[in-house]
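Engineer: A predicted structure for the sequence below; I have some questions about it.
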Amino acid sequence: MSDAPLISAQSLVKRFGDFTAVDGIDVEVAPGESFGFLGPNGAGKTSTMRMIGCVSPVTDGSLRIFGMDPATDGRKIRARMGVVPQLDQLDKELTVEENLVIYGRYFDLTRKQARAKAAELLDFVQLTERADSKVDPLSGGQQRRVSIARSLINDPDLLLLDEPTTGLDPQARHVLWDRLYMLKERGATLVVTTHFMDEAEQLCDRLVVMDGGRIAAEGSPQGLISEHVRREVLEVRFGHGKNEEQVPKLEGVGGRIEVLPDRLLIYADDGDAALSELHRREVVPESSLVRRSSLEDVFLKLTGRTLVE
């Protein structure tokens, strides 16, 4: 396997009229890596993915995929790529197998080759028994697995997944994670956008957090947690309207204190020791919880808690 990046972007820009959706980002994705784009709505994730997918032209900067330029080699790049869009684009009047076989024909597979590949992929996503079923009555999780199977029909070198588990229940999400993890173990290169922080922690070797079209942070999930927040979080509640008035009493407890309407978050290397210090100071909350810091804490610190419509 070559050490050259499968995706290389320098000063990548995407504008729509006067609006800049992607504002000069630098990204590299190595072969065999599972790479994530995180960010709130409007952060520029989907615009970036569409440029990588060779369906939206680059406004400015440089983008190379497999060493090729999407502007001139888009067809060659797409032939080596699999895409799982945010919304399933399956033909619901066809059977599961027919959806895969017809898609395989677009990649010049013979009907015999396409059927053999479809059977292999349906076994991989655990849907062999639904091969002759129409797509429409399948559950959301099953349809998502059909989309993943279809995206693999051409044995892609790169798989793009845009919000792969949006709208799925927890059981379906975990089944999908298992299949994607198996692909990762086989050496597949995955590029994922997601709103789910636990999903990013499960699937991504490395990721970027985007906000306002720019990259706010980059690293491994655990590396970002170590860099931007403490190891643990102590969550305490003092009652409605009483949280903020407690802050002066907590000076020096932990590394950072965040005041929320319903609770205080105290970021500390040792959450239990921080709680003991509160009790030593005779500051007794109505309730308390010590938990490990997560990627969600990093995400909210970097992008804020304001709801983005």
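Structural biologist: Received the coordinates, thanks.
Engineer: can we go C-alpha only for contacts and neighbour counts from here?
Structural biologist: Will do.
Engineer: Now do Gln89: how many residues are near it, please.
Structural biologist: 11 (other C-alpha atoms under 10 Å).
Engineer: and it, what element?
Structural biologist: Here Gln89, judged by DSSP states H and E, is contained in no helix and no strand.
Engineer: Tell me the spacing between it and Asn99.
Structural biologist: In this view, Gln89 and Asn99 are 10 Å apart by C-alpha to C-alpha, to the nearest Å.
Engineer: Could you do Gly213 as well?
Structural biologist: 35 Å.
Engineer: likewise Leu203?
Structural biologist: 27 Å.
Engineer: And for Val22?
Structural biologist: From Val22 over to Asn99 the distance is 34 Å, taken as C-alpha to C-alpha.
Engineer: Tell me which of those two has more neighbours.
Structural biologist: Val22 (28 against 22).
Engineer: Looks to me like the more buried one is in a strand.
Structural biologist: Yes: assessed by DSSP: H, G, I helix; E, B strand; the rest coil, Val22 belongs to a strand.
Engineer: putting a second one here so we can go through both:
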Amino acid sequence: MNTEKQPLIQVKNLSKYFHINKKETLKAVEDVSFDIYEGETVGLVGESGCGKSTTGRCIVKLYNPTKGTVLYKGRDIFDSKNKNEKLEYCKNTQMIFQNPYSSLNPRMTVKDIVGEGIRLHEKISDKELDDRIESLLKTVGLNRDHMSRFPHEFSGGQRQRIGIARALSVDPKFIVCDEPISALDVSIQAQVLNMLKKLQKDRSLTYLFIAHDLSVVKYISDKVIVMYLGMIVEQADAVELYKNPLHPYTRALLSAIPEADPNIAKNKQRIMLKGEIPSPINPKECCRFVERCSYAKPVCHESIPTLKQYTDGHAAACHLL
């Protein structure tokens, strides 16, 4: 990462709350900040319900944040009143969704699904549109014959390829990949991952890769951000984080990665977390991990730890560090 360049995406103090009733507020994301530079892949990891997908949806403007902002090339994406600027941002930022079936309109053919964005952003003839769609489908491993079919006629892996073709259709610069392989068979997962890496190289794409599988994140990411109950607990370059995890939660996550070598697996120490994830509804003003942390001290119950830099690019939020 070249810190001399301006980040492509800057997330600043982003919070997203969902008000359940007058007394209860679900704090899905709270005070999250990070940068994404052009051409890199940032992995966003954590257990289900930690706010990963909500963060991604705020970045692509599917949700409006409660607090904070997102900057694209230095411009506040929520502050712009220029219609052309809004359309340009929507064109440059796309999303690949977790469920490849529910994210595709069952009443639309593949041609309509992939071509919808092209028609919206460009004036193009029917012949040019067909050629563009055919080229996109070939890029993701499908062919022209698939254009007239409906989503239910495809396997899960093929449906996810259609979703990727749709995201690529408007030639974006930045893509949020929201657990794009979690619903797929293991053999198909590797194919989709390798395709995403090749597309990034060929098209100079930038990714926010959301996942809960840390072995996958290690394979594809340049930088990794760890979230717990709506807050960032650690972030670092991928190699540094896997080699030297600082936060107790990160160490527990890494210990859960399966080891293929039985000799290494036999001696590997698994860190078992006790208890359940606390409710994100009206959380206490203390460390969010305190109820499951075996190292917790009185100070951990008294205030929320701030994210501090410990080495170059490696930050963690823990009172005990």
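Structural biologist: Received it, and whenever you're ready, just let me know what you need. Quick caveat: nothing in here was measured; it's all calculated off a predicted structure.
Engineer: residue range for stretch 197-215 of structure 1 in structure 2?
Structural biologist: The aligned range for stretch 197-215 of structure 1 in structure 2 is 214-232, by TM-score structural alignment.
Engineer: Equivalent analysis for stretch 142-158 of structure 1, please.
Structural biologist: Under the criterion TM-score structural alignment, stretch 142-158 of structure 1 matches residues 158-174.
Engineer: what's next to the matching stretch, contact-wise?
Structural biologist: 91-97, 99-101, 103-104, 110, 113-115, 117-118, 121, 133, 136-137, 139-142, 151, 175, 180, 192, 204-208 (C-alpha atoms under 8 Å, 6 or more residues apart in numbering).
Engineer: tell me which residues of it are tucked away?
Structural biologist: 158-174 (16 or more other C-alpha atoms under 10 Å).
Engineer: What of stretch 297-306 of structure 1?
Structural biologist: 297-299, 302-303.
Engineer: Tell me the one of the residues you listed nearest Ile7 of structure 1?
Structural biologist: Relative to Ile7 of structure 1, the closest of those is Phe299; by C-alpha to C-alpha it sits at 23.9 Å.
Engineer: Now that closest one: closest residue in space that isn't a chain neighbour?
Structural biologist: Of all residues not flanking Phe299 of structure 1 in the chain, Val209 sits nearest, at 7.1 Å (C-alpha to C-alpha, 6 or more residues apart in numbering).
Engineer: Would you agree that neighbour is in contact with Lys301?
Structural biologist: No: Val209 of structure 1 is beyond contact range of Lys301, at 10.9 Å (criterion: C-alpha atoms under 8 Å).
Engineer: what sits against the nearest residue in space to Ala236 of structure 2 that is not next to it in sequence?
Structural biologist: Excluding the flanking residues, the one nearest Ala236 of structure 2 by C-alpha to C-alpha, 6+ apart is His314, at 4.3 Å. The contact partners of His314 of structure 2, taken as C-alpha under 8 Å, 6+ apart, are 234-237, 240-241.
Engineer: Just give the nearest non-adjacent residue to Lys117 of structure 1, would you?
Structural biologist: Lys117 of structure 1 sits nearest to Ile153 (C-alpha to C-alpha, 6+ apart), 6.6 Å away.
Engineer: Double-check that that neighbour belongs to a strand.
Structural biologist: No: assigned with three-state DSSP, Ile153 of structure 1 falls outside any strand and is coil.
Engineer: and the gap between it and Gly67 of structure 1?
Structural biologist: Ile153 of structure 1 is 23 Å from Gly67 of structure 1, by C-alpha to C-alpha.
Engineer: returning to that earlier point: what subset of the contacts of His314 of structure 2 is buried?
Structural biologist: So, by 16+ other C-alpha under 10 Å, the buried ones in the contacts of His314 of structure 2 are 234-237, 241.
Engineer: Tell me the counterpart of Gln94 of structure 2 in structure 1.
Structural biologist: So, by TM-score structural alignment, Gln94 of structure 2 is matched to Gly82.
Engineer: Leu184 of structure 2 pairs with which position in structure 1?
Structural biologist: Per TM-score structural alignment, Leu184 of structure 2 is aligned with Leu168.
Engineer: show me the contacts for its match.
Structural biologist: 140-141.
Engineer: What is the burial count for Arg75 of structure 1?
Structural biologist: 11.
Engineer: quick check, it in a helix?
Structural biologist: Yes: under three-state DSSP, Arg75 of structure 1 falls within a helix.
Engineer: of the buried residues of stretch 297-306 of structure 1, closest to Leu38 of structure 1?
Structural biologist: Of the buried residues of stretch 297-306 of structure 1, the one sitting nearest to Leu38 of structure 1 (C-alpha to C-alpha) turns out to be Phe299, at 8.1 Å.
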